[in-house]
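>>> Any chance you can model this:
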Amino acid sequence: MPATDTIPMPGLAALPRVRVARPRRFLMCEPRHFDVTYSINPWMDPGKPVDTALALAQWTALRDLYRSLGHTVEVVEPLDGLPDMVFAANGATVLDGKVLGARFRHLERTAEGPAYLSWFAEQGFRDLHWPEHINEGEGDLLVVGRRILAGSGFRSDPRSHREAQEFFGVPVIGLTLVNPKFYHLDTALAVLSDDEIMYYPAAFSEGSQAVLREMFPDAIIAEDEDAEVFGLNALSDGRHVLLPEAAVGLQRKLRARGFEPIGVDLTELLYAGGSVKCCTLELRS
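Model prediction:
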């Protein structure tokens, strides 16, 4: 055998990657005023009672878990009359220190966009953009390495994808959502690393499914039962993946890939159609 030949190593390709957590900086909003008083997605039923104290306790546990894992968590002041402001991921998209504000589709949430953008201005962020077209922040704009996957179909305007690309200067790939239960991209797809995702194919149009298969042939595929408990509304730091504790199938698949899944209980916030990722906006410098 020539010295330059590669010696075959059976099974080596199947070994999971070595996963390394990278400290992140997050923005969150305490659910002090959380309630379900209107319905703008299939999960919301104003007729069902909401336990605000329990929602606050569950949110606090998530915040404390982030900090225990070495992440920085900053908190924006919640405003009375904005019960969905707890879902900080919708408040903006931040990349390279640049902040693309959020413009909401439904009247009930429109005041959240200016509230979040004001926080960024007060904290010294200088490159701020108030959007022309509707985009609901990281709910529909997910950063994967130096690319952005952008959802539309229920909330964000497809024209916001071009606006995001021009502002951030990175490729933006549009994906169409077709199942109203998965109304934001972050309910149907989670970013695991700079080149890995997990997603629920049935939430997407056939063309978007084809795009995802082409871009991420080794993606983790979520089964119905995990998607239905919001298992894809998850957050990864490169090693730990925080996701709803009921998504046991996804947790098993993540472990097989070398990740360390951590189940989180945010069942009270699910009454409004939100979980781990919805509560968490990453501040990328």
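
>>> contacts and neighbour counts: CA atoms only from here.
Will do.

>>> Can you give me the distance of Asn90 to Phe120?
Distance, Asn90 to Phe120, by Cα to Cα, to the nearest Å: 14 Å.

>>> again, but for Gly174
Taking Cα to Cα, one finds Gly174 at 26 Å from Phe120.

>>> what do you get for Phe182?
Distance, Phe182 to Phe120, by Cα to Cα: 28 Å.

>>> How about Asp195?
On the measure of Cα to Cα, Asp195 and Phe120 end up 28 Å apart.

>>> same check, this time on Pro83
20 Å.

>>> I'd say Arg284 and Val99 touch.
No: Arg284 is beyond contact range of Val99, at 9.4 Å (criterion: Cα atoms under 8 Å).

>>> Give me the more crowded residue out of the two.
More crowded of Arg284 and Val99, by other Cα atoms under 10 Å: Val99, with 25 against 15.

>>> What ranges does the stretch 151-285 of the chain have for its helices?
159-168, 206-215, 224-228, 248-256 (DSSP state H, counting those that start in this stretch).

>>> export those helices to TSV and tack on distance to Val75 and mean neighbour count?
Listed next are the helices of the stretch 151-285 of the chain as TSV, based on distance: least, Cα to Cα, whole Å; neighbours: other Cα atoms under 10 Å:
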stretch	distance to Val75	mean neighbour count
helix 159-168	24	18
helix 206-215	34	15
helix 224-228	28	18
helix 248-256	28	17
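
>>> how about this one, so we can line them up?
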Amino acid sequence: MRTHAVPERTATPRRYLMCPPTYFEVTYSINPWMDPTKPVDRELALAQWEDLRDRYLSLGHTVEVLDPVPGLPDMVFAANGATVVDGRVLGARFANPQRRDEATAHLEWFRAQGYRDVHEPEHVNEGEGDFAVTSSWLLAGKGFRSSPFAHAELQEFFGRPVISLELVDPRYYHLDTALAVLDGDEVVYNPSAFSAGSRAVLRRLFPNAVLATDEDATAFGLNAVCDGRHVLLPQGAQALAARLRAHGYEPIGVDTSELIKAGGSVKCCTQELRERGEEIAVAA
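Model (predicted):
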């Protein structure tokens, strides 16, 4: 019987922005996972965050730290604060008032770091929560948080083709709970999180995608980060980890159980700083 060779995967160094959960708590509910009646262990959340950061460092990646702000408990989910491509920064504009001041904190950080091309958006978008970057496209989620008008703004700013994808299940309120970019134009996604038309688009663009199940998604397995070889994902998503391993990736399970109480996991905590060195002036 003929078998298909598993491709050899290569990791490339990445630069990430993270924010410690110093003020993490769940006192309001803006997604189906948040329950203010359930206690949150802030010390455990911080230990889990530190473990994730240390795993990135052990894999040779760089982690920059955004200082948390009192009164903004969701700042730990740094992926939502901006989208960075080629050293250009498209800021966020949050849908819910509880998170709106996070956008300012992110923009101030980028400007202080010497990023010269920083754009404050006109339309609601929640950064890499709803925007994903592949080699060929910018994938943009809509339906619960980010405005469809933000997709045109995304394309105009970055000058890359944008693929709009409709999310239909409120449990997967951000694109990064339903789809993860693995390497180049390779992705893993949960078909049931998308409208029929968006599923057809995904099949056409990514015929060899790794397909996830609802079980994978409810374990936050799609809220993952890949460096081309290693896939960091919640340790509860074991079935998805096995599927990724069969495709040549090296899954690394991480305990994010406390952070999941607010509806976020590995990817939510991790904003990728995609840059061209000449486009960033290092701050003195």
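
>>> Got a TM-score for the two of them?
Scored against TM-score structural alignment, normalised by the length of the second structure, the superposed chains reach a TM-score of 0.96; 275 aligned residues with a Cα RMSD of 0.8 Å.

>>> Of all the helices of the stretch 151-285 of the first structure, which one is nearest Val50 of the first structure?
Smallest distance to Val50 of the first structure across those (Cα to Cα): 19.8 Å, for helix 224-228.

>>> What residues in the second structure pair up with the closest one?
The aligned range for helix 224-228 of the first structure in the second structure is 214-218, by TM-score structural alignment.

>>> same question, stretch 135-148 of the first structure
Under TM-score structural alignment, the match for stretch 135-148 of the first structure is residues 125-138.

>>> Sketch out the strands for the stretch 51-200 of the second structure, chain order is fine.
Assigned by DSSP state E, counting those that start in this stretch, the stretch 51-200 of the second structure shows strands spanning 62-65, 82-85, 88-91, 118-119, 131-133, 138-142, 162-166, 179-183, 186-189.

>>> any idea what Phe125 of the first structure aligns with in the second structure?
Using TM-score structural alignment, Phe125 of the first structure sits opposite Tyr115 in the second structure.

>>> That match against Val85, yeah?
No: between Tyr115 of the second structure and Val85 there is no contact under Cα under 8 Å: 11.7 Å.

>>> Provide the count of other residues in contact range of Val6 of the second structure.
Val6 of the second structure has 11 neighbours, counted by other Cα under 10 Å.

>>> Now do the SS call for it.
Three-state call for Val6 of the second structure (DSSP: H, G, I helix; E, B strand; the rest coil): coil.

>>> now for Glu8 of the second structure: what does it line up with in the first structure?
Taking TM-score structural alignment, Glu8 of the second structure has Val18 as its aligned residue in the first structure.

>>> residues contacting that match?
Gly258 (Cα atoms under 8 Å, 6 or more residues apart in numbering).

>>> Same check on Cys268 of the second structure?
Counted by Cα under 8 Å, 6+ apart, Cys268 of the second structure has contacts 76-80, 128-129, 176, 223.

>>> Max pairwise distance over those: which two?
Farthest pair in these, by Cα to Cα: Val76 and Asp176, 15.2 Å.

>>> Now for Glu132 of the first structure, how many residues are close by?
Glu132 of the first structure: 12 neighbours (other Cα under 10 Å).

>>> same check, this time on the one 4 residues further on
With neighbours defined by other Cα under 10 Å, the count for Glu136 of the first structure comes to 28.

>>> any idea how far Asp45 of the first structure is from it?
From Glu136 of the first structure across to Asp45 of the first structure, the span is 21 Å (Cα to Cα).

>>> what's the answer for Asp265 of the first structure, then?
20 Å.

>>> For the two, indicate the residue with more neighbours.
Each of Asp265 of the first structure and Asp45 has its neighbours counted (other Cα under 10 Å); Asp265 has more, 19 against 16.

>>> Relative to Glu153 of the second structure, how far out is the nearest residue to Glu120 of the second structure once chain neighbours are set aside?
Nearest non-adjacent residue to Glu120 of the second structure, counting by Cα to Cα, 6 or more residues apart in numbering: Gly91, 5.1 Å away. Relative to Glu153 of the second structure, Gly91 of the second structure is positioned 11 Å away (Cα to Cα).

>>> what do those two both touch?
Counting by Cα under 8 Å, 6+ apart, the shared contacts of Gly91 of the second structure and Glu153 are Pro121.

>>> out of the helices of the stretch 151-285 of the first structure, which comes closest to Phe34 of the first structure?
From the helices of the stretch 151-285 of the first structure, taking Cα to Cα, the stretch that ends up closest is helix 224-228, at 22.1 Å.

>>> For Asp35 of the first structure, what is the corresponding residue in the second structure?
In the second structure, Asp35 of the first structure lands on Glu25 (TM-score structural alignment).

>>> so who does the nearest residue to its match once chain neighbours are set aside touch?
With sequence-adjacent residues excluded and distances taken as Cα to Cα, 6+ apart, Glu25 of the second structure is closest to Pro73, at 5.6 Å. Pro73 of the second structure makes contacts with 21-26, as judged by Cα under 8 Å, 6+ apart.

>>> Highest neighbour count among the residues you listed?
In terms of neighbours by other Cα under 10 Å, the contacts of Pro73 of the second structure top out with Pro21 at 27 neighbours.

>>> Quick check: that one touching Arg42?
Yes: applying Cα under 8 Å as the test, Pro21 of the second structure and Arg42 come out as touching, 7.3 Å apart.

>>> longest helix in the first structure, by residue count?
As assigned by DSSP state H, the longest helix anywhere in the first structure is helix 52-68.

>>> Give me the contact list for it.
28, 30-35, 72-73, 264-266, 268-269, 276.

>>> Please repeat the previous calculation with a cut-off of 10 Å.
23-36, 71-75, 86, 237, 242, 262, 264-271, 275-276, 279-280 (Cα atoms under 10 Å, 6 or more residues apart in numbering).

>>> Give me the buried positions along it.
Counting neighbours by 16 or more other Cα atoms under 10 Å, one finds that the buried residues in helix 52-68 of the first structure are 52, 55-59, 62-63, 66-67.
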